[in-house]
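1. Structure of the sequence below:
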Amino acid sequence: MNLQDAMYNWLSIKKVADERESDDAAQDTRAFFEEILIEDHGISNMDIEVKDPYYIVHYVKNNDPSNMKFPIELIDALLTSIQNEPKYNQ
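-> Below is the predicted model of the structure:
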């Protein structure tokens, strides 16, 4: 999995995990993508900035600070979808 896809997946599920702290599947999935970022891509010091219309993930890779931007609407889509599905809200 490339870095951009891993970061996108991590940020999307992190939004879900942060909103649904008792959702073990969300917590496990967040940890899975975080592990990919750390172990496979050498990412550290991840920090999220919200600057409408983007989430900006600041991180360090190989001692170089960098960032990636993701549209808020795309990242929040997973959480919205889960919230709108009755079987996930019981």
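2. C-alpha from now on. contacts and neighbour counts both.
-> OK.
3. Secondary structure of residue 50: a helix, I assume?
-> No. Using DSSP: H, G, I helix; E, B strand; the rest coil, the secondary structure at residue 50 is strand, not a helix.
4. quick one more, to check against the first:
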Amino acid sequence: MRLLDSLFYWLQMKLVSEARPDDGAARETVLFFAQILSDDHQLTSFQIESKDELKWYVSYSDKDGAVKTVWFDREAAEMLLHDMGVYTKEDEE
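-> A predicted model of the protein is given here:
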């Protein structure tokens, strides 16, 4: 799986997991993608940096210490939240 795909899926599941803290399957899926990012892509850290009206920003570090930030379309990243009915208007703020 490509790095950007892995980061995107991790972001989607991280958002779901935060919206549904009692959802064990969501937590396990976040950990699954975190393992891929660590093992397959040798990332040492990755986290949500911020969001704005149109984008989610994720930063990550590789084994050499290089830090990079990528962005993902907010609507695409939040699609699972919409599909699950856990997205509310307040989440836009």
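5. dump the residue contacts of the spatially most central residue of the first structure.
-> The centre of the first structure sits closest to residue 11, judged by CA atoms, centre = their mean, with a distance of 1.1 Å. By CA atoms under 8 Å, 6 or more residues apart in numbering, the residues touching residue 11 of the first structure are residue 75.
6. And the helix or strand harbouring residue 17 of the first structure, what's buried?
-> In this assignment (DSSP states H and E), residue 17 of the first structure forms part of helix 3-19. For helix 3-19 of the first structure, burial by neighbour count (16 or more other CA atoms under 10 Å) applies to 6-17.
7. ok, now stretch 43-56 of the first structure?
-> Within stretch 43-56 of the first structure, the residues that count as buried by 16+ other CA under 10 Å are 43-44, 46, 54-56.
8. from these, which ones fall inside strands?
-> Judged by DSSP state E, those include 43-44, 46, 54-56 as members of strands.
9. what would those look like in a markdown table with distance to residue 66 of the first structure?
-> Converted to a markdown table, these look like this (distance: CA to CA, whole Å):
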| residue | distance to residue 66 of the first structure |
| --- | --- |
| 43 | 10 |
| 44 | 11 |
| 46 | 10 |
| 54 | 15 |
| 55 | 14 |
| 56 | 10 |
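10. Now do the residue lying closest to residue 10 of the second structure once chain neighbours are set aside: how many residues are near it, please.
-> Closest residue in space to residue 10 of the second structure, ignoring its immediate chain neighbours: residue 33 at 5.3 Å, by CA to CA, 6 or more residues apart in numbering. Residue 33 of the second structure: 20 surrounding residues under other CA atoms under 10 Å.
11. same thing with the one 4 residues further on?
-> Taking other CA under 10 Å as the criterion, the count of residues near residue 37 of the second structure is 24.
12. Distance check, it against residue 21 of the second structure.
-> Going from residue 37 of the second structure to residue 21 of the second structure by CA to CA, to the nearest Å gives 22 Å.
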